[in-house]
Structure formats: structure tokens, C-alpha cells
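Enquirer: return a 3D structure for these sequence lines:
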Amino acid sequence: MQTFGLILVVLVALGFAYTNGFHDSANAIATSVSTRALTPRVALLMAAVMNLFGAWLGLQLGGGVAKAVTSGIISAPPHGEHGLVIVFSLLAGAITWNLVTWYFGLPSSSTHALIGGMVGAGLASGLTVNWTGVWQKVVLPMLLSPVVGFILAFALMVGILWAFRNAHPGKVTRGFRMAQTVSAAGMALGHGIQDAQKSMGVVMLALIAGGHATSNSGVPAWVLWSAGLSISAGTAAGGWRVMRTLGRKIIELDPPRGFAAETVASLVLYFTAFVYPAPVSTTHIITGSIMGVGATKRKTAVRWGVARTIIAAWVITLPAAAVCAALFYWPVNAIF
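Expert: I've put the predicted structure just below:
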């Protein structure tokens, strides 16, 4: 029975990776598609490949994000069926919130849905929640990363405007449209480095609960490739509802602004993967960056009403996913 439960929970973890892929695929390619630098089909294929490569690269260079997920948020789930119920519940809560926000086209964070699910299932089951770790590894980066993205993207866009102030607009547009191919690939790579590691982390939680790993165990190759392929498959499926919000509803992007937003977001993702390992949200970073480049036009260029709705979704994601996870835990635990 426990073996069947472990297999089921691992499959659900890979299902979360899939929803992460189609929910967050817009993060990497929305700006490139909206500026017509890439066609949707080519952009999704490129993002899927770079996500898979990012999954491998992130683990080879330390796997700091996966470690941040498996330790420091909640205490390790107990071995046996109860531990598997906890991991199943946190995943079910995260997937549920991902699907709700995807349906309404809100670019919320799969990362914070996962962390919220961990907190909710942890509290409902009596595990210890490390609130200091939640603040340092989740809440603080959630507050700072979009602000940093906004400021850096604004500064980079101002520099681009100054550097090309006398250039022919048509040539500038064509040049940055080609440059966006590189910046979009960089963004997709960063998404794979960050988000695939989170999926690996929850698979490792399932293995810990099943007694096949500890919090200090390395990530097996099959976990790496199954998580990477799941998130890539989800990316290839596309997240068109979220893509429309990021690419068109916040601001009408042009290629220079799309390039600036993607470049800054990629750099922030690499910094938080390798320099200061933290499970940050690609959604928050790219959205903040898009707002930053939009603010260089004029204050009214950014549709602040849409931005406020997105920020509200950010704020409620952690508690909403926590509630969803707790609502799954109580009946499932009663049954098993």
C-alpha cells in the first residue's frame, strides 16, 4: 500500500511540474510573442527546450533551490503513509490554486502556491513550520524581487533610449526583435533553473516520506529528468490565458522594452539561483520588469488597474494555497 501511495504522490508531483510549465510558460515568452519577435509555436518549443536544459544546469551547479524547498520551510514529513498524505495534500493544494489562477488568466506564482501548500499541509498535520525560513526564503524575496526587477528594467530601458536616441526607429525595432530571441531563451533557461528545481524538491519530499531518501540525499537522475520533462511538456502545451495578460494587458510592448524586461528578469533569476539561492517567482520578476520598462513611456502607459489585480493575486496566493492544502489534508488523512 505504501509503495502504491509513493508512486501516486510522485505522479502528482510531476503533475504539479506540468501545471507549473503551462502556467508559467508565459513568463518566458509572452513579451517575445506580443512584440512578434517569435511566433507562438516557435517560442513555446524554444522555452520547453531551455526549461529542460535549465533543469539539468541548475542541479549541476549546486541545486540550491531544490535544497531550499526540501528543508527550511516545514519539518521533514514522517516516514510512512501519513507523510505521503501530507506531501499529497500540499501538492493538491498548489495544483488547485494554479488551475484557479490559470483559468482567470492571473500570472500568480506557482512557487508561492507550492510554498503555501507546504505551510497549509504542515499546519494541518502538526508539522513545525519554520516561519523565519518562510520570511527569509519566500516572503522577503517575494517583496524585493519585483521591486528590483522594476528598478533595473527602468534603468536599462532609460539607457537603451539614450543610446539609440538618434538611430532609425525601424532599424532599432528590427535589431531588438532579433535580440529578443536571445533574451527570451535566457528567460526560459532561468525559469528552468528555478522552477524545475522546485519540482525536484517536492519529488524528494515524497521520497523522504516514503523512506527512500533523507533531507541530505542527492537528487537521483530519474528525478531530474522526469521533473524537467514534465515542466517542459507543460511549457509546450502553453498558457495562453496568462500570456495575454503579461504580453498585452499590462502595457503594449515594443521589442526594445521586451528585450529589456526579459534581460533584467533573467539576471535576477540567475542571481537567486546561484548567488543567493531562494525559490523566487519568475512571475513576480518578469511582471515587475514589464512594469519598469512601461514606466519609461509615461505614467499612464502601464495599466495600473490590471497591475493591482495581479499584485492582489500575489498577496493571496500563499494563504489561498495553504487553505486548499489543508482542505485536502483533513479528508484524505481521515480516509487513510
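Enquirer: every contact and neighbour count from this point should use C-alpha atoms.
Expert: OK.
Enquirer: list the buried ones in stretch 176-183?
Expert: 176-177, 179-181, 183 (16 or more other CA atoms under 10 Å).
Enquirer: CSV for those, including secondary structure and distance to residue 153?
Expert: Listed next are the buried residues of stretch 176-183 as CSV, based on DSSP: H, G, I helix; E, B strand; the rest coil; distance: CA to CA, whole Å:
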residue, secondary structure, distance to residue 153
176, helix, 15
177, helix, 17
179, helix, 16
180, helix, 15
181, helix, 18
183, helix, 13
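Enquirer: looking at these, spot the one nearest residue 214.
Expert: Nearest to residue 214 out of the buried residues of stretch 176-183 is residue 183 (CA to CA; 37.6 Å).
Enquirer: spit out the contact partners of that closest one.
Expert: Residue 183 makes contact with 259, 262-263, 266, according to CA atoms under 8 Å, 6 or more residues apart in numbering.
Enquirer: against residue 200, how distant is it?
Expert: 25 Å (CA to CA, to the nearest Å).
Enquirer: and for stretch 327-336, what's in contact with it?
Expert: By CA under 8 Å, 6+ apart, stretch 327-336 touches 81-82, 85-86, 89-90, 92-93, 121, 124-125.
Enquirer: and this one, please, so the two structures can be compared:
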Amino acid sequence: MFDLLSGLDAWVLVSLVLALAFVLFFEFINGFHDTANAVATVIYTKAMPAHLAVILSGIFNFLGVLLGGVGVAYAIVHLLPVELLINVNTGHGLAMVFSLLAAAIAWNLGTWYFGIPASSSHTLIGSILGVGLANALLTNISLSDGVNWQKAIDIGISLVLSPMAGFAVAALLLLGLKRWLPLSKMHNTPENRKEIKGKKHPPFWNRLVLVLSAMAVSFVHGSNDGQKGIGLIMLVLIGIVPSLFVLDLNSTTYQIERTRDATLHLSQFYQRNNATLGEYLALGKFNGSDLPELFRCEPKQTEPTINALLATLKNVTDYSALPAEKRIEVRRYLLCLDDTAKKVGKLEGLPAREKADLDKLRKDLTATTEYAPFWVIFAVALALGIGTMVGWKRVVLTVGEKIGKQGMTYAQGMAAQITAACAIGMANVFSLPVSTTHVLSSGVAGTMVANKSGLQGGTVRTILLAWVLTLPTSMCLAAGLFWLATRFVG
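Expert: Okay, the predicted model is just below:
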């Protein structure tokens, strides 16, 4: 890490350190803002003492970040077009980073203070979109180019559908438990069990499931939300010092060769499917040097992009040997080829076997661009894990007592937590960011409806209002802050 940063100007280095501190502070806030949801049911049902629950949750969040990969991280990074990140000067890069982080932190702290289970995911994504749109307006770029709208739509769908799925699945799971085990003690609330049996804790098996599912929620939360922090840091690094982080400079010769081979095989793939793809990609209509002066990720520029990339990577065994501008070019070429390949994979007419080959080629193409240094992963894991251990009480009270008109039963806690762990785990598999807050809160609400406990209208309205307002508010706040920041950087 220190070797990479040793050649930077002092003011760039100071700005970079401040930006990284902002990201880690955001993750710390995310820890006590979001992860309270992971331990809310296990604390409320008295399955575990609060101090032990939050410590274990912090540990599992830490492990989730370390073992979660970077798929979700780059779903966040790719919300902004790569041209926007590598073509702005350092001053504008800093303005973008600090604006989106300040907006996200302000909204998270505000909703946490009032005990509202709002979504850090919505906040972060809204802030990134706001900065992207503001940058487009200020630089006279088309709004369609200011944000990666396809990626934004994919993420938006996951954020909208996941709470609905959480509501429905948790409700069905509770109905199944009531049907199969109608007389079980799991259908008692902690207050009822204490009054009837004089016991403080849930029955053993219910307690075990509550504890295990809570730790599972913490782990998948760390994996999903922790990756958002990793994505933010990579956004900072690529935006402020692109020459050092647009490619993994620790890539081995084999990894670089694999990238080059994937590019060559991609060209062969397109030639093999010329009858289907020739017109869409304009194959054979441009020569190898026929790239426009202002490079764009256009499918019809695929063939010259492949040729330019192969020429740049010829005889390259170490990315560090490439000049800074060439590294930026390589990343741009790779990301554009990957983006086009993704679009090609959705076209009709390609056999399933060919689409499977294309997916494998895409993974090899991005192997040296979608990465995160270990120090980045460790720092985010530490910030999220420590943040988990403080500030959890406000949201625990809301989830446990203020969503339904009656207290939560053990079965409801289990149904909501199991649903949340599975839903977020599936989102991790498909590299989609989702909201732990909304999935779990929706799951609790679903169990309340299934249990005919009723919902507290005031709390539900507050949560829904936060769900609706978070995205536009964070977008406007980040856009406004970015506009102000650009007044100072010129």
C-alpha cells in the first residue's frame, strides 16, 4: 500500500486519506445503523444477552466482509460510467467523493437518531446517482451518459423486490410453522412465556435457531453491505489516483495472459457467430485503428477495441511496466468489451452453450479490473465490525415492538431472520446490493400480518416514508453538495 502511494503529491495524499477516512466512518455508521436489524429479534426475544449478541454480530460481520468477494462492490462502482471516473481531474474527483459520502452519512445519522430503520443501501446508491447526474448537468454531458442506467435499473429492481419477497416469504414461513406445529411454545411472546412459565429465555431449539439465524444475517450483511464499503473505497481510489488502481498492479503474468487470451477468444467468438452478431457489432466494417478520438463504449466499436487492446497488451507481463495512460486505456477497453458482451448475451438467437461460453469469457476479461487490495477489505471489515457493537438500541426497539400491535413471538423472529439471511445470501450470489433493513423489517411486518397481530400504522408509515424518501433525498443532497464543491475546485 505505502509503496503505491509514495509518489503522490502531498495535497493529493492528504485528500485521499481524508476520503478513505470518510468511507470508513460511513461503514462504522452502517454498522450500528443497519446491523441493529441483524440482532433485533435475537435481543428482543431474549435468546441472547444484548452485549453478547452485538459482539458476535460484529465478529460475523467482520468475517462476512473478509469472505464475501467483490461482486457487489463492483455493482456499486459500475453505477458511474468508467469514463466519468477516469476523465475528471483530481479536484472534481474529490468533490464527487466527499459529496456523496457527506450526503450518505448525514441521512444515515438522521434516520438512526430517530430510530427509523432506513436503508444504507438506498442512501449510498441515491448519493452516487445524485453525483453522477449533477456532474452530467454541470459538464453538459447527456443525462443518459451521466449514470450507468442499466446497472442502476438492475440494482433498483433488487432493492424494490427484496422487501416484497421478505414480507411474503416470512409470512408463508410463519403460517407453515403454525400449521405444522400449532401447539409449540415457539408461538409465545417473551412476555407470555415469562408470565406462564416464569422463564426468561426461549425454549432451547427455538433459542438455537434464533441465535444461528441472527449470526447468519450478520454474516450475509457483512458480505453485502461490507462490499458496498469496498466499492466506495475503490471508487475513491480510482477517482482520485486512477493510474494506480484502474488495474490490479499485483496481477501475475499468468493473469495478464489470461486476460489477453480472453480478448482473443472473444474476437473468435464474435467471428464464429458473425451471422447472428455481425450487424449488431458492425463486424468487418472498421479497421484496427478506427477508434474515435472521444472513445465511447459502443457495440459497433467492439472490433477496433479488441484490436487496440491486443496491441496494447502485446508482450506485457507486468501492468506496472505500462505508462499510466495506457493502464487507463486498458481498463476502459476491458470494461467496454465486458459491457458489450453482457448486452450480446441477452440477444435472441444465440444458443445456450454459446451464452455460457460468453459468461466465462466475461469473468476472465474482468479478472484484473474487478479486485480490491486486502488492506481495503480488512479496513472495511474492521470498521463495520466495530460499528456493529455500538448504537443498536434505537432500531432494536422499533423492530421488536413498534412494527406490530403485539410483541413478536419466537416463531416470528425465526421466520423473519431465516428469510432475511436467505434473501441477502441469494443477492450476494448474484452480486446485487440489497437492504438488510428493509428485508428484515418487511419480514417482521409479514409475520405480524400472518399472525393476525396487526401493524402499528404510525411506525409502518414512517418506515415506508423513509423507504420512499431516502433515494430522492440522498440524490438531491449529494447533487447539491457536489454543485457547491465544484464552485471551489473550479
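Enquirer: quick check: TM-score for this pair?
Expert: Superposed pair, TM-score by TM-score structural alignment, normalised by the length of the first structure: 0.93. Supporting alignment: 330 aligned residues with a CA RMSD of 1.8 Å.
Enquirer: still on that earlier bit, ok, the contacts of residue 183 of the first structure in the second structure, which still hold?
Expert: Mapping these onto the second structure (both residues aligned by TM-score structural alignment, their matches' CA atoms under 8 Å) leaves 259, 262-263, 266 still in contact.
Enquirer: just the ones of these in strands?
Expert: If you go by DSSP state E, these have nothing in strands.
Enquirer: can I get the residues you listed in a markdown table including distance to residue 277 of the first structure and neighbour count?
Expert: Below are these laid out as a markdown table (distance: CA to CA, whole Å; neighbours: other CA atoms under 10 Å):
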| residue | distance to residue 277 of the first structure | neighbour count |
| --- | --- | --- |
| 259 | 25 | 30 |
| 262 | 20 | 31 |
| 263 | 19 | 24 |
| 266 | 15 | 25 |
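Enquirer: which ones among those lie within helices?
Expert: 259, 262-263, 266 (DSSP state H).
Enquirer: from these, which is closest to residue 36 of the first structure?
Expert: For these, the nearest to residue 36 of the first structure is residue 259 (12.0 Å; CA to CA).
Enquirer: can you find the partner of the closest one in the second structure?
Expert: Taking TM-score structural alignment, the alignment pairs residue 259 of the first structure with residue 414 from the second structure.
Enquirer: is it correct that that match is in contact with residue 209?
Expert: Yes. With contact defined as CA atoms under 8 Å, residue 414 of the second structure counts as touching residue 209 (6.7 Å).
Enquirer: just to revisit the earlier point, Serialize the buried residues of stretch 176-183 of the first structure to TSV and add fields for distance to residue 296 of the first structure.
Expert: As requested, these are exported to TSV (distance: CA to CA, whole Å):
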residue	distance to residue 296 of the first structure
176	17
177	19
179	20
180	19
181	23
183	20
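Enquirer: still on that earlier bit, closest to residue 228 of the first structure among the ones in helices among the kept ones among the contacts of residue 183 of the first structure?
Expert: Distances from residue 228 of the first structure to these, taken by CA to CA, are shortest for residue 266, at 18.6 Å.
Enquirer: in which helix or strand does the closest residue to the closest one other than its chain neighbours reside?
Expert: With sequence-adjacent residues excluded and distances taken as CA to CA, 6 or more residues apart in numbering, residue 266 of the first structure is closest to residue 187, at 4.7 Å. Assigned by DSSP states H and E, residue 187 of the first structure belongs to helix 169-191.
Enquirer: what's the answer for residue 223 of the first structure, then?
Expert: Going by DSSP H and E, residue 223 of the first structure is part of helix 221-237.
Enquirer: give me the stretch of the second structure that that helix matches.
Expert: Alignment of helix 221-237 of the first structure against the second structure: residues 374-390, by TM-score structural alignment.
Enquirer: show me what counts as buried in the matching stretch.
Expert: 376-390.
Enquirer: ok, stretch 451-468 of the second structure next?
Expert: 451, 454-456, 459-460, 463-464, 466-467.
Enquirer: out of the residues you listed, which are inside helices?
Expert: 459-460, 463-464, 466-467.
Enquirer: can you redo these as JSON lines with distance to residue 362 of the second structure?
Expert: Formatted as JSON lines, those follow (distance: CA to CA, whole Å):
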{"residue": "459", "distance to residue 362 of the second structure": "45"}
{"residue": "460", "distance to residue 362 of the second structure": "43"}
{"residue": "463", "distance to residue 362 of the second structure": "39"}
{"residue": "464", "distance to residue 362 of the second structure": "38"}
{"residue": "466", "distance to residue 362 of the second structure": "37"}
{"residue": "467", "distance to residue 362 of the second structure": "34"}
